[in-house]
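Trainee: Generate coordinates for the sequence data below:
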Amino acid sequence: MAPPHTQEFEDAITVTPISSHTYSAHLSPRWTVGAVPHGGYTMAVLHRLAITHFKHTHPTRHHGDPMPIAMQMNFLRRTNVGRATLIVKDAKLGARTSTIHVTLSQGEPDQDEKPTDRVVGYITVSDPVSEVGLTASSDWTLYPPPPSTRPPEIKETESTESAHSNTDGNSPWVLMKDPFSGFRHVMAHHILYGPPKEHRRRNVGDQWARFHPRGPKGGPARWTTDSMVLLTDIFPHMLTGLDAAAAPSRTGSDGKGSKTPPFWYPTVTLNVDFKRRLPPEGEEWLYSRIILKDVRNGRTDIEVIMMNERGEIVALANQIGLVVSASRNTNGRTLPSAKI
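Mentor: Okay, the predicted model is just below:
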């Protein structure tokens, strides 16, 4: 039986053991921005690496049910589509928490050279049995408040496309589309709703998201903890706002009218704090509040607060990114087909 996030996504994040501390993965062309695998997708692969490592090499630790509770990653160089080697170093093996150092390395496409480190960082792991202690609520709340604390009311029809192009007439949410989805392939796997354009802000964004992986093994899906990692790095309307502020849409060089954005926003660091593990059957909707505090000298800071339909925080993320020409993404590389 396919997992709630579909077999398509499961295949895309599969990690295969080579030895006790060495693993391999294949970064899929379906989950890219331009020619580069998406940062959140790469994080999802590394999230799966942590789980695979403990189940493979330390099967009795963390009651046989390891769960990452924090990830701190540095993206050193562009990754590429294809095989990646994943190396794990056990930094600390503890009773309640364990921490591993992970490295994703690759060579350049079509070049016979020694692989270089592309992504490095630390992942801290615990388990539901060991996660005990004080729990206390606070008076914290989202400010400014979102248009609604409920996801859109979808008019379900036989057609998936029409079901997601219409909402209840009283809904404060509208379907959002990325004008550069031909470049940002990863965006095709999500159905996103946000406030109407006239109510959007450039520095504060709200979105409700459903998961819908595209491909022969994809289809309607539910968010799992594995796929939730991906969503911490998905906020197309925020990027589109920056694109529009800097330059108009560009027509791609393929002669078919596909649009290429003026900028690429590569991730430099991405830290994720997991507050709750999603249920085994997954969640249909997840809400994200995205905050962009400043863009300074081509460097961004982005904070993401992710909640379930019950208003519970499930993950917090903080990211440092760059604003560079889109040509930096594609230089010397072949773009995945727009039909992927």
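
Trainee: When you work out contacts or count neighbours from here on, use the C-alpha atoms and nothing else.
Mentor: Noted.

Trainee: Centre-most residue in the protein?
Mentor: In the chain, the residue lying closest to the centroid (CA atoms, centre = their mean) is Leu230, at 1.9 Å.

Trainee: Hmm, that one is touching Leu46, no?
Mentor: No - between Leu230 and Leu46 there is no contact, the gap being 10.9 Å when judged by CA atoms under 8 Å.

Trainee: one step back: spatially, what comes nearest to the residue nearest to the centre of the chain if we skip its sequence neighbours?
Mentor: Distance criterion CA to CA, 6 or more residues apart in numbering; nearest residue to Leu230, sequence neighbours excluded, is Gly40 at 4.2 Å.

Trainee: how deep is Ala245 tucked in, by neighbour count?
Mentor: 10 (other CA atoms under 10 Å).

Trainee: From the structure, what's the count of residues near the residue lying closest to Asn203 once chain neighbours are set aside?
Mentor: Of all residues not flanking Asn203 in the chain, Leu292 sits nearest, at 4.7 Å (CA to CA, 6+ apart). Neighbourhood size, Leu292 [other CA under 10 Å]: 16.

Trainee: one more, for comparison:
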Amino acid sequence: MSSRCSTRRRSRCMASVGFCPAGWNGARKTPNRNLLITSSFDGDQLTCVTHVTASDDPLQDGERGGPERVPELVRAGNVRCMRSFAEATTVVGTRDGVYSSTLDDEWSIGKNPHGGYMMALLTRAALTAAERPHPLAVSAHFLRSPDAGEVELRTEPVKRGRLFTTVHARLVQGGKVCIDATVTAGELTDAPHEWEATQQPPIKPLHECDDHRLPTEGGLLGNIDVRLDPHSTAFLRGETSEGEVRGWMELTDGTDFNPLSLIVAVDLLPPTILGLGHTGWCPTVELTYQLRALPAPGPVAGYTRCDALHPDGWFNEDAFVYDSRGRLVAQSRQLALSGNALEGR
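Mentor: Alright, predicted model coming up:
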């Protein structure tokens, strides 16, 4: 299965990407799944990936001798058929205030592009128009769900001030507005908070959440490694719990979260109402994001909670994200609809 030449060798290697343990109680009873990747190397440098298949073989510890070896973990951003967050949020100016981009189906949940990802993409266009680096606040209304593919991002600066710029931004596909947002753009210094009402809530250490990774079958969760706190997995066993979810998040492209990708993080954990007996897709209707500090390198910890669930299916979800220093770096509040309420409508 392998051959050698003077400058390049082809080798088959296995890498665990979005690994789902077999013993995850209440999950989909998914066996250990790894990706079997046929790669080309120049020395120890990965140059291309020519074949990707699924394997039920668990990844073995240790190194293999000769060309049949296991290199360092191959992450999503290193596999050329999968785009990193920066690549998936690239925008290209077409005329004054208007940008084009492509919604990547690898950043979707099922067939629907992820709301936080689309919001981040639209925000990147707004920051470009504002000529400022950080999204201090973003308020987005989700009017309809677009398909993966080409979109147009229309921006209009509302006010340019000394400390911040306000931009109206719309994501358009097929002539229809899908997301309507207002972005407050500015710049934060990397300094600790002068005052915080509360410290980071408790969460199990990252290594104690290894057995509670969200199942990955491509799409968004192939790009972000999500590990739930064991106390937040009752809904996976069909049990009810408090309307709160805790978990760790880490980008699989090897980069750290930044003020833009944190918009994805606040909308990433499973809906809190799954622990209240509700099921199905829970579409976001409106989401407001606030950047509270610049994140430090490393994984981030997320906490979401629901304060009230109306019989008609409307519920709020508040999210708080802390970096590896335990500093609050982002928070949000969204209004969403329960999947149960959508049935029969």
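
Trainee: about what we covered before: which strand or helix spans the counterpart of the residue nearest to the centre of the first structure in the second structure?
Mentor: Here Leu230 of the first structure is matched to Val264 in the second structure, going by TM-score structural alignment. Using DSSP states H and E, Val264 of the second structure sits within helix 262-265.

Trainee: Tell me which other helices or strands that helix touches.
Mentor: helix 115-130 (3 or more CA pairs under 8 Å, 6 or more residues apart in numbering; DSSP states H and E).

Trainee: on average, how far is the helix it packs on from the matching bit in the first structure?
Mentor: When the first structure is overlaid, helix 115-130 of the second structure sits 1.3 Å from its aligned residues on average, using mean CA distance after the TM-score superposition for the first structure.

Trainee: you'd agree Ala140 of the second structure is in a strand?
Mentor: Yes - counting by DSSP: H, G, I helix; E, B strand; the rest coil, one finds Ala140 of the second structure located in a strand.

Trainee: if we can go back for a sec, give me the stretch of the first structure that the next helix or strand after the helix holding Val264 of the second structure matches.
Mentor: Remark: after helix 262-265 of the second structure, the chain's next helix or strand is strand 284-291, criterion DSSP H and E. Using TM-score structural alignment, strand 284-291 of the second structure corresponds to residues 267-274 of the first structure.

Trainee: and what of stretch 106-125 of the second structure?
Mentor: Against the first structure, stretch 106-125 of the second structure falls on residues 30-49 (TM-score structural alignment).

Trainee: ends of that stretch, how far apart?
Mentor: The first and final residues of stretch 30-49 of the first structure sit 20 Å from each other (CA to CA, to the nearest Å).

Trainee: now stretch 66-81 of the first structure
Mentor: End to end - CA to CA - stretch 66-81 of the first structure spans 28 Å.

Trainee: what's around the corresponding residue of the second structure for Gly82 of the first structure, how many residues?
Mentor: Gly82 of the first structure maps onto Gly149 of the second structure when the alignment is built from TM-score structural alignment. Look at Gly149 of the second structure: counted by other CA under 10 Å, it has 12 neighbours.

Trainee: just Gly110 of the second structure next, same as before
Mentor: Quick note: Gly110 of the second structure (other CA under 10 Å) scores 13 neighbours.

Trainee: and it, how far is that from Arg213 of the second structure?
Mentor: For Gly110 of the second structure relative to Arg213 of the second structure (CA to CA), the value is 18 Å.

Trainee: Show me where the stretch 201-340 of the first structure has its helices.
Mentor: 225-231, 236-246, 327-330 (DSSP state H, counting those that start in this stretch).

Trainee: Deepest in the core, which of those is it.
Mentor: Using mean count of other CA atoms under 10 Å, the stretch among these with the greatest mean number of neighbours is helix 225-231 (a mean of 23).

Trainee: picking that back up, any idea how far the residue nearest to Asn203 of the first structure lies from Arg30 of the first structure?
Mentor: 27 Å.

Trainee: The residue nearest to Leu230 of the first structure: neighbouring residues, count only.
Mentor: As a burial measure, Gly40 of the first structure scores 22 neighbours (other CA under 10 Å).

Trainee: For it, which residues are in contact?
Mentor: Contacts here follow CA atoms under 8 Å, 6 or more residues apart in numbering; on that basis Gly40 of the first structure touches 229-234.

Trainee: where do the strands sit along the stretch 151-300 of the second structure?
Mentor: 165-173, 176-186, 224-228, 244-251, 284-291, 300-305 (DSSP state E, counting those that start in this stretch).

Trainee: how big's the offset between the third one and the first structure?
Mentor: By that I understand strand 224-228 of the second structure. Between strand 224-228 of the second structure and the corresponding residues of the first structure, superposition yields a mean separation of 2.2 Å, by mean CA distance after the TM-score superposition for the first structure.

Trainee: How about the last one?
Mentor: For strand 300-305 of the second structure, the mean distance to aligned residues of the first structure following superposition is 0.8 Å (mean CA distance after the TM-score superposition for the first structure).

Trainee: and if you look at the first one?
Mentor: Mean deviation of strand 165-173 of the second structure from its aligned counterpart in the first structure after superposition (mean CA distance after the TM-score superposition for the first structure): 0.6 Å.
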